[in-house]
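Peer 1: the sequence and its predicted three-dimensional model are supplied below.
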Amino acid sequence: MRYTEYHAGKAVIKDKNKLSEAMEKLARLEDAEEKDRLGQWIPCSERLPENAMNVIAQFSSGTVTELRYAGNGIFEGIYDYSTKVIIAWMPLPEPYKGE
């Protein structure tokens, strides 16, 4: 079901009573989009992980490792690294649960 129509080049809600339903649909689409991004590199220039998040990080040299994002542009591991050294990251995959 389409909730919007275009007016002067902008999407507007056709029926204001359907606004909460449209917002729920948008949230589901955003969740699906986020799931599609799992396993894809996110450039540090685009956005950084949430604070205290463990991620897979790629250095400008091409090396890849697991690090923790400490906030303020700093990744922690054996040493601290800044976003000047790390060019991209991705969330860790779900742990293997076996059969």
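Peer 2: Alright, I've got the coordinates. On a predicted model such as this, the values are computed, not experimentally measured, just so you know. Numbering: from 1, shown residues only.

Peer 1: for the rest of this, base every contact and every neighbour count on C-alpha atoms.
Peer 2: Noted.

Peer 1: just give me the residue closest to the centre of this protein.
Peer 2: For the chain, residue 34 is the residue whose C-alpha lies nearest the centre (Cα atoms, centre = their mean; 5.9 Å).

Peer 1: in what helix or strand does that residue lie?
Peer 2: Using DSSP states H and E, residue 34 maps to helix 19-37.

Peer 1: helices or strands next to that helix in the packing?
Peer 2: Helix 19-37 sits against no helix or strand, with contacts defined as 3 or more Cα pairs under 8 Å, 6 or more residues apart in numbering; DSSP states H and E.

Peer 1: okay, buried residues for that helix please.
Peer 2: residue 22 (16 or more other Cα atoms under 10 Å).

Peer 1: off-centre distance for that helix?
Peer 2: 13 Å (Cα atoms, centre = their mean, to the nearest Å).

Peer 1: again with stretch 77-93
Peer 2: The mean C-alpha position of stretch 77-93 is separated from the chain mean by 15 Å, Cα atoms, centre = their mean.

Peer 1: dropping in the other structure now:
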Amino acid sequence: MERLTGRYKEMVYYARCYDGTCNDYCHNETFKCEEDALNRLAEYEDTEITPEQILQLDKLYSEKCRELAEYKRRLQKEWIPCSERIPEEGKTVLVWFEYFRYGNYNKPFQTWGISYTIDETWSGFVNGQSGWKDLKILAWMPLPEPFKETIRDCKDSKRLAEREKFFRD
């Protein structure tokens, strides 16, 4: 934003008068600097927003941007190419893989599944099965945290208490 005013300690001045762009407006009878400043002030006052409210809006906007970034980070896990790295030994992960599919396809086919690594290589098992023709795991990502039902999620709190007791015993 082009400022029409400047500040020096407690003084306010017309910025153009001191930076050399005034072109003698302040010294002729039209007083262009005052007119510009008054127009800008009127536009600001038309918004009916105080400086304090602007600072609050700016703070709120920054907070919401951070919250949105965190939300995206949690929801939007990225696929990790196998060429970059593979997961920890024995850790079950979501995989994007390719295998040769017979029948109508009779060509490589890509889909997703669940797999894990053994001795720093893929186990050969996807979705609990082996024997995939020309299996090639292309990328992977960690599985999300398992769903845990809470009283808020469950309309019947007695049913939830029974489930928790069942799983504890």
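Peer 2: Cool, got the structure. All values derive from a computational prediction rather than experimental measurement.

Peer 1: where does the TM-score land?
Peer 2: The TM-score (TM-score structural alignment, normalised by the length of structure 1) is 0.53; 64 aligned residues with a Cα RMSD of 2.7 Å.

Peer 1: so what's residue 149 of structure 2 closest to, chain neighbours aside?
Peer 2: Spatially, and ignoring its direct neighbours in sequence, residue 149 of structure 2 is nearest to residue 160 (7.7 Å; Cα to Cα, 6 or more residues apart in numbering).

Peer 1: ok, residue 75 of structure 1 next?
Peer 2: Using Cα to Cα, 6+ apart, the closest residue to residue 75 of structure 1 is residue 69 (4.4 Å).

Peer 1: what does that neighbour correspond to in structure 2?
Peer 2: For residue 69 of structure 1, the aligned residue in structure 2 is residue 117 (criterion: TM-score structural alignment).

Peer 1: contact partners for that match?
Peer 2: With contact taken as Cα atoms under 8 Å, 6 or more residues apart in numbering, residue 117 of structure 2 is in contact with 86, 87, 88, 89, 90, 91, 92, 123.

Peer 1: for these, which ones persist in structure 1?
Peer 2: Using both residues aligned by TM-score structural alignment, their matches' Cα atoms under 8 Å, structure 1 keeps these contacts from the contacts of residue 117 of structure 2: 87, 88, 89, 90, 91, 92, 123.

Peer 1: out of those, which are inside helices?
Peer 2: Judged by DSSP state H, helices contain none of those.

Peer 1: could you dump the residues you listed to TSV with neighbour count and distance to residue 35 of structure 2?
Peer 2: Listed next are these as TSV, based on neighbours: other Cα atoms under 10 Å; distance: Cα to Cα, whole Å:
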residue	neighbour count	distance to residue 35 of structure 2
87	19	66
88	13	69
89	14	72
90	14	73
91	12	70
92	15	70
123	14	77
